[in-house]
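1. Structure here, sequence nowhere to be found:
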């Protein structure tokens, strides 16, 4: 079973790298987001308060829909040999965003290299939720590197981990929770947004730390003191998980990553530029390759 899942995951990654994302009007995650947005508005319309109970209802309903769809695909694929394998791989691919992630970062680097600050800001705005229209080049590069590092976990490692652990329903449930966190898991939504946000924290706890460890594995740090500084920086961000891959990337590249009025990671590092975005892409790709190799080896031994 686990070998088959590893093979399906590998096929899904190849499809993602070859084809990229579907248009938003057809993408299952985008369709899910629109449906969840409609239900969100229904729950909180006419002056209804953003209560935790309604947050639980939204989360349970949305995750239930994702689980139901995934289980339908699994049932359709069961016993259908190669056709079932392909169907499951295509469904799993929709939870991954490898090509899109590296492509967005590359567009920021291209614009910074060309001296097109407005273009770099616009490209960075596609990756992060912070305002980018007044950022200097160093902070634009910082935003791109931070987003690349964080989404290595959120958009690649975490769905892959949950697929290997719990099959397609696990990956779909994770992606549903992660999408809800992006939609309503901010502080202005209070206890309503707290529900998907805390659940996302739980589901991302291990993938975020695996991602950070893999980044350090492929670009080792010079000593224990630097590792302690990385851990300190990882714990300084508002998110219990996002700080780990971001701090790891900052330290292995030797750059200072900053989100104004929020955090500074590796404050002693130099200001990042376009070349550092390229290095972040290469480092992220190496880390994913290392995790893929380690995962494939473990899956082979488990089923052996």
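-> Arrived safely, thanks for sending. Bear in mind the structure is a predicted one, so any value in this text is a computation, not a measurement.
2. C-alpha from now on. contacts and neighbour counts both.
-> Fine.
3. And stretch 261-273, end to end?
-> Taking Cα to Cα, to the nearest Å, stretch 261-273 runs 21 Å from one end to the other.
4. buried residues in it?
-> Within stretch 261-273, the residues scored as buried using 16 or more other Cα atoms under 10 Å are 263, 264, 265, 266, 267, 271, 272, 273.
5. centre of the chain versus it, how much separation?
-> Mean C-alpha position of stretch 261-273 versus that of the full chain (Cα atoms, centre = their mean, to the nearest Å) differs by 21 Å.
6. Equivalent analysis for stretch 24-41, please.
-> In this view, stretch 24-41 has its centroid 18 Å away from the chain centroid, taken as Cα atoms, centre = their mean.
7. now what about that stretch, what contacts it?
-> 21, 58, 62, 66, 94, 95, 175, 176, 179, 180, 183 (Cα atoms under 8 Å, 6 or more residues apart in numbering).
8. again, but for stretch 285-298
-> For stretch 285-298, contacts defined as Cα under 8 Å, 6+ apart pick out 3, 6, 157, 211, 214, 215, 217, 218.
9. Of the residues you listed, which is the nearest to residue 108?
-> The shortest approach to residue 108 among the contacts of stretch 285-298 belongs to residue 215, at 21.2 Å (Cα to Cα).
10. Which helix or which strand is home to the nearest residue to that closest one once chain neighbours are set aside?
-> Nearest non-adjacent residue to residue 215, counting by Cα to Cα, 6 or more residues apart in numbering: residue 287, 5.3 Å away. Assigning secondary structure by DSSP states H and E places residue 287 in helix 274-303.
11. measure stretch 146-160 end to end?
-> Stretch 146-160 has an end-to-end distance of 20 Å (Cα to Cα).
12. How about stretch 89-99?
-> Length of stretch 89-99, first residue to last, Cα to Cα: 16 Å.
13. can you give me how far it is from the chain middle?
-> Put simply, stretch 89-99 sits 12 Å off its chain's centre (Cα atoms, centre = their mean).
14. which residues touch that stretch?
-> For stretch 89-99, contacts defined as Cα under 8 Å, 6+ apart pick out 8-9, 11-13, 15-18, 20-21, 27-29, 70, 73, 152, 155-156, 159-160, 168, 171-172, 175.
15. Show the buried residues in those residues.
-> Counted by 16+ other Cα under 10 Å, the contacts of stretch 89-99 give 8-9, 11-13, 15-17, 20-21, 28-29, 70, 73, 152, 155-156, 159-160, 168, 171-172, 175 as buried.
16. dropping in the other structure now:
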């Protein structure tokens, strides 16, 4: 159960401490990825695939080494898992950024709100109105709760430290090179596709947790309707699910047209009701926190099941049982 304990401890540290201001491990990974890109970059999908494979494999292997180094030592394994969990989660920082956007909008400082929300989204924020800033903030809360909290916890529950670190490597690379800019249209293809794959199940778990966290059955039904009806129109196979779930549960309308470095993307309309506004950020933060807590419970349960399965299939344990059984037989004659 040391994996489950480590996940829970790491989640608590993230909730109370948040990301370190300096020397963040993810930032270090990003620097290493940038250095490697100088050698691997080409307008080529195969070269981009090699780039992603090298970085993800190296990170997952580092996690595997940490698992093996602490195997059989419950306390050490718990602390190593907790450290890895804290390093890859971004729940506290996400809620803090959203709270800052909310505070700027409440005092009417639209310029500061635009700059603040720029820490959360990749779209052009310089011309957004107050309601558009609020929409961007809520959409980021939804998507990043799935990407930066639910997904790493689930992969950690299933695969332990290699799952935590390997997932974070994939997600970070998608943020770095997975967008459809002229430079990364081909080179970043593998990063974007792999991120879609590893987030497919977590996004749907996050959506289900959002519906389960709805304040009423009516709001849960509205969220389910939005997921079924509106999510397919979203350009992201995963982002649309969680954003639609948030829209329905909050009773607001998300989605619309966004500008990315001059490229306009239409995300469709998600949910019904009035367009999201500044007053909806606080309820969205509370919903994101409930989803985060729910995902911890799911990941701990996943870790417990994985541990039980591992014990049943461990060949060493099976061999040991067989030896003890054989030795207990009475000798003939």
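-> Everything's here; your move. All of these numbers come straight from a predicted model, not from anything done at the bench.
17. So which of the contacts of stretch 24-41 of structure 1 belong to strands?
-> Counting by DSSP state E, those place none of their members in strands.
18. Provide the aligned range in structure 1 for stretch 236-248 of structure 2.
-> Aligning stretch 236-248 of structure 2 against structure 1 (TM-score structural alignment) gives residues 239-251.
19. Check which residues of that stretch are buried.
-> For stretch 239-251 of structure 1, a neighbour-count test (16+ other Cα under 10 Å) marks 240, 241, 242, 243, 244, 245, 246, 247, 248, 249, 250, 251 as buried.
20. now the helices for the stretch 201-333 of structure 2?
-> Under the criterion DSSP state H, counting those that start in this stretch, helices of the stretch 201-333 of structure 2 are mapped to 217-230, 239-250, 281-313, 315-327.
21. how distant is the first one from the center of its chain?
-> Its chain's C-alpha centre and that of helix 217-230 of structure 2 lie 22 Å apart, by Cα atoms, centre = their mean.
22. Now do that helix and helix 239-250, the angle between them.
-> Taking axes from the mean of the first three to the mean of the last three Cα atoms, to 10 degrees, helix 217-230 of structure 2 and helix 239-250 form an angle of 150 degrees between their directions.
23. Only the buried residues of helix 217-230 of structure 2, if you could.
-> By 16+ other Cα under 10 Å, the buried positions in helix 217-230 of structure 2 come out as 219, 220, 221, 222, 223, 224, 225, 226, 227, 230.
24. which of these lies closest to residue 128 of structure 2?
-> Minimum distance to residue 128 of structure 2 across those is 23.4 Å, recorded for residue 230 (Cα to Cα).
25. how about the nearest residue to the closest one, chain neighbours excluded?
-> The nearest residue in space to residue 230 of structure 2 (Cα to Cα, 6+ apart) is residue 270, at 5.4 Å.
26. Would you mind confirming that the one you found is in contact with residue 232?
-> No: contact criterion Cα atoms under 8 Å: residue 270 of structure 2 and residue 232 do not qualify, at 9.9 Å.
27. Matching residue 187 of structure 1 against structure 2, which residue comes up?
-> Under the alignment by TM-score structural alignment, residue 187 of structure 1 pairs with residue 180 in structure 2.
28. since we're on the nearest residue to its match once chain neighbours are set aside, how many residues are nearby?
-> Once flanking residues are discounted, residue 180 of structure 2 sits nearest to residue 188: 7.8 Å by Cα to Cα, 6+ apart. Residues lying near residue 188 of structure 2 (other Cα atoms under 10 Å) number 29.
29. Tell me, how many residues neighbour the aligned residue in structure 2 for residue 115 of structure 1?
-> Using TM-score structural alignment, the partner of residue 115 of structure 1 in structure 2 is residue 108. For residue 108 of structure 2, the count of nearby residues is 12 (other Cα under 10 Å).
30. what does residue 327 of structure 2 give?
-> Count around residue 327 of structure 2 with other Cα under 10 Å applied: 10.
31. circling back: so who does the equivalent of the residue nearest to residue 230 of structure 2 over in structure 1 touch?
-> Taking TM-score structural alignment, the alignment pairs residue 270 of structure 2 with residue 266 from structure 1. Residues in contact with residue 266 of structure 1 (Cα under 8 Å, 6+ apart) are 229, 230, 233, 247, 250, 251, 254, 255, 256, 257.
32. In this structure residue 77 of structure 1 contacts residue 84, no?
-> Yes: look at residue 77 of structure 1 against residue 84 with Cα under 8 Å: they come within range, at 3.8 Å.
33. related to what we said a few turns ago, distance check, the residue nearest to residue 230 of structure 2 against residue 211 of structure 2.
-> 15 Å.
34. So the closest residue to residue 74 of structure 2 other than its chain neighbours versus residue 96 of structure 2, what's the distance?
-> Among residues not flanking residue 74 of structure 2 along the chain, residue 2 sits closest, at 5.6 Å (Cα to Cα, 6+ apart). Residue 2 of structure 2 sits 30 Å away from residue 96 of structure 2, taking Cα to Cα as the criterion.
35. Who has more neighbours out of the two?
-> Taking residue 2 of structure 2 and residue 96 together and counting by other Cα under 10 Å, residue 2 has the greater number of neighbours (23 against 13).
36. Can you tell me what that one aligns to in structure 1?
-> Under the alignment (TM-score structural alignment), residue 2 of structure 2 pairs with residue 4 of structure 1.
37. Quick check: its match is in a strand.
-> No: assigned with DSSP: H, G, I helix; E, B strand; the rest coil, residue 4 of structure 1 falls outside any strand and is helix.
38. check contacts around residue 268 of structure 2.
-> Residue 268 of structure 2 sits in contact with 230, 233, 234, 255, 256, 257, where contact means Cα under 8 Å, 6+ apart.
39. Now the buried members of those.
-> The neighbour-count test (16+ other Cα under 10 Å) marks 230, 234, 255 as buried among the contacts of residue 268 of structure 2.
40. Tell me the spacing between the residue nearest to residue 74 of structure 2 and residue 71 of structure 2.
-> Counting by Cα to Cα, the gap from residue 2 of structure 2 to residue 71 of structure 2 is 10 Å.
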